[in-house]
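Peer 1: Following is a predicted model, sequence given first.
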Amino acid sequence: MDVRGCAVQAWVFVGPEFFQNKNSNFFETSTCFPDSNVKMKTRYWIKNMFIRKLTNGESLERKWLLYSPAKKSVYFYCCGLFNTTTGIGYNLSSPNGYKDWKHISNLLIEHENSLQHREFMMNYVTRMKTTGRIY
């Protein structure tokens, strides 16, 4: 196994929970921008984004969603592990992550429904089975 393969296997074994940083100070992510009324609006990452609300009222935890306090950005765990091309994943697997808080809700849903994300999630589940982890 090459170095990248070993690193991916180690990250799969550790799991995403370690990297989520759910108890960080999200106010540090605040950005200001003008809204349509020429007033300044502030947006920032919120802890609720780690939960996806389904149309039937059910809630699902986004276990694979990571927040980096150092970069003040979010990343998709599986897409970062298995994406080997650029331009896929809406920069959620790039070194800079994603921090457009104005559009984050739509982006998360769009990305979760993308073919690439589903493929990377299946890769992750398959790898977890080989390590004996339960998702």
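Peer 2: Perfect, thanks for sending it. Numbers count the residues shown, from 1 in each chain.
Peer 1: drop to CA atoms for contacts and neighbour counts, all remaining ones
Peer 2: Will do.
Peer 1: Neighbours of Ser105, how many?
Peer 2: Neighbour count for Ser105, taken as other Cα atoms under 10 Å: 12.
Peer 1: Also the one 4 residues further on?
Peer 2: The number of residues packed near Ile109 is 11, by other Cα under 10 Å.
Peer 1: One more: Ser94?
Peer 2: 18.
Peer 1: got it, and the one 10 residues further on?
Peer 2: When counting by other Cα under 10 Å, one arrives at 16 neighbours for Ile104.
Peer 1: now do the one 4 residues further on
Peer 2: Other residues near Leu108 come to 18 when the count uses other Cα under 10 Å.
Peer 1: same question, Leu60
Peer 2: 11.
Peer 1: mind checking the SS state of it?
Peer 2: Reduced to three states with DSSP: H, G, I helix; E, B strand; the rest coil, the structure at Leu60 is strand.
Peer 1: Please list the residues outside the longest helix seen in the chain that contact it.
Peer 2: Among the segments of the chain that qualify as a helix by DSSP state H, the longest is helix 115-131. Contacts with helix 115-131, where a contact means Cα atoms under 8 Å, 6 or more residues apart in numbering, come from 9, 12-13, 78-79, 82-83, 88-89, 111-112, 134-135.
Peer 1: Next one for the comparison:
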Amino acid sequence: MRIEQDPALWPPKITDYMRQDYLKKGLDYFQNNDGKFEASIRKYQKQNRSLSVKLFESRQSNGESYVRKWLMYSQSNGSVYCFVYKLFCSEENNVFTTGFSDWKRAQGKVKSHENSVEHRKHLLTWKTYSKCSKIDVEVTKLLNKEIDYWKNVFRRIVEVVKFIAERGLAFRGEHEIFGSPHNGNYLGILELISKFDPFLRQHLENFGQKGKCSVSYLSKTICDELIGCMGTKIYNKIITEIKEAKYYSIIVDSTPDLSDVD
């Protein structure tokens, strides 16, 4: 079977056998990112825009940059495609399956796609296939590095939440601003640990003041979700012990609010 280098010329339905052939060719074969993007020119009112080679580069959350090897350019229609979406995604109408060419919003759209749950899921699927194929492993290494990074962040966050919850301390302060003495125990303890933990210090510098749409594991939303998960686990443990015990007693220690309701 002939393997088309141009992603726009790939067949609409790709079988498992065909998928293996594409994977064996490797990501570099399909990128077509040598800077010759004449077919990508699109007219926006009185201005022409085209694909920039910079779109093939991305900066990681840890500050490192790498080539977006999953991004492919079609020399026939001037659009870009996602390698893993073309091979594994069932959404036939997805723009990175059918071809993307809105260069006015290219950086934001590609970044959003790259960070999406579906894209990461298909990268993991590609990783599974790669075990049986001789293909470029650079993307796999970068993905594993990204996973390890967020695992390390998550471990620190979980320990801080456990520490505060075990002692019955308040989590929040007047606001959520790093560097303020009024940002509560949750953010305050993270700041304290970061003084002796270079990894956490770098994470706070990179994500401490990011907006609401940025994933950082530092927000009150994540904190509340962790508290809820821990509470559910403790509740289920207590229920299990009650069911297993022949006799048991319950001691309640509560604090009433202003309306005298516990």
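Peer 2: Yep, it's here. Since the model is a prediction, treat every value here as computed from it, not as a measurement.
Peer 1: Please state their TM-score.
Peer 2: Once the chains are laid over each other, their TM-score by TM-score structural alignment, normalised by the length of the first structure reads 0.83; 124 aligned residues with a Cα RMSD of 1.7 Å.
Peer 1: re earlier: list the ones among the contacts of helix 115-131 of the first structure that fall in helices.
Peer 2: Gln9, Val12, Phe13, Cys78, Cys79, Phe82, His111, Glu112.
Peer 1: Now render the contacts of helix 115-131 of the first structure as JSON lines, adding neighbour count.
Peer 2: Listed next are those as JSON lines, based on neighbours: other Cα atoms under 10 Å:
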{"residue": "Gln9", "neighbour count": "19"}
{"residue": "Val12", "neighbour count": "21"}
{"residue": "Phe13", "neighbour count": "16"}
{"residue": "Cys78", "neighbour count": "26"}
{"residue": "Cys79", "neighbour count": "25"}
{"residue": "Phe82", "neighbour count": "19"}
{"residue": "Asn83", "neighbour count": "17"}
{"residue": "Ile88", "neighbour count": "16"}
{"residue": "Gly89", "neighbour count": "22"}
{"residue": "His111", "neighbour count": "17"}
{"residue": "Glu112", "neighbour count": "16"}
{"residue": "Ile134", "neighbour count": "8"}
{"residue": "Tyr135", "neighbour count": "9"}
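Peer 1: before we move on, the earlier item: now do the buried residues in the longest helix of the first structure.
Peer 2: Gln116, His117, Phe120, Met121, Tyr124, Arg127, Met128 (16 or more other Cα atoms under 10 Å).
Peer 1: Turn those residues into a markdown table, including distance to His103 of the first structure.
Peer 2: What follows is the buried residues of helix 115-131 of the first structure, written out as a markdown table (distance: Cα to Cα, whole Å):
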| residue | distance to His103 of the first structure |
| --- | --- |
| Gln116 | 20 |
| His117 | 18 |
| Phe120 | 23 |
| Met121 | 23 |
| Tyr124 | 26 |
| Arg127 | 31 |
| Met128 | 31 |
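Peer 1: ok, those vs Val74 of the first structure, which is closest?
Peer 2: Closest approach to Val74 of the first structure among the buried residues of helix 115-131 of the first structure (Cα to Cα): His117, at 14.9 Å.
Peer 1: Trace the closest one over to the second structure, please.
Peer 2: Residue correspondence to the second structure (TM-score structural alignment): His117 of the first structure is matched to His119.
Peer 1: Next: Ala70 of the first structure.
Peer 2: With TM-score structural alignment as the criterion, Ala70 of the first structure matches Ser76.
Peer 1: and that match, how far is that from His203 of the second structure?
Peer 2: 43 Å (Cα to Cα, to the nearest Å).
Peer 1: which of these two has more neighbours?
Peer 2: His203 (18 against 14).
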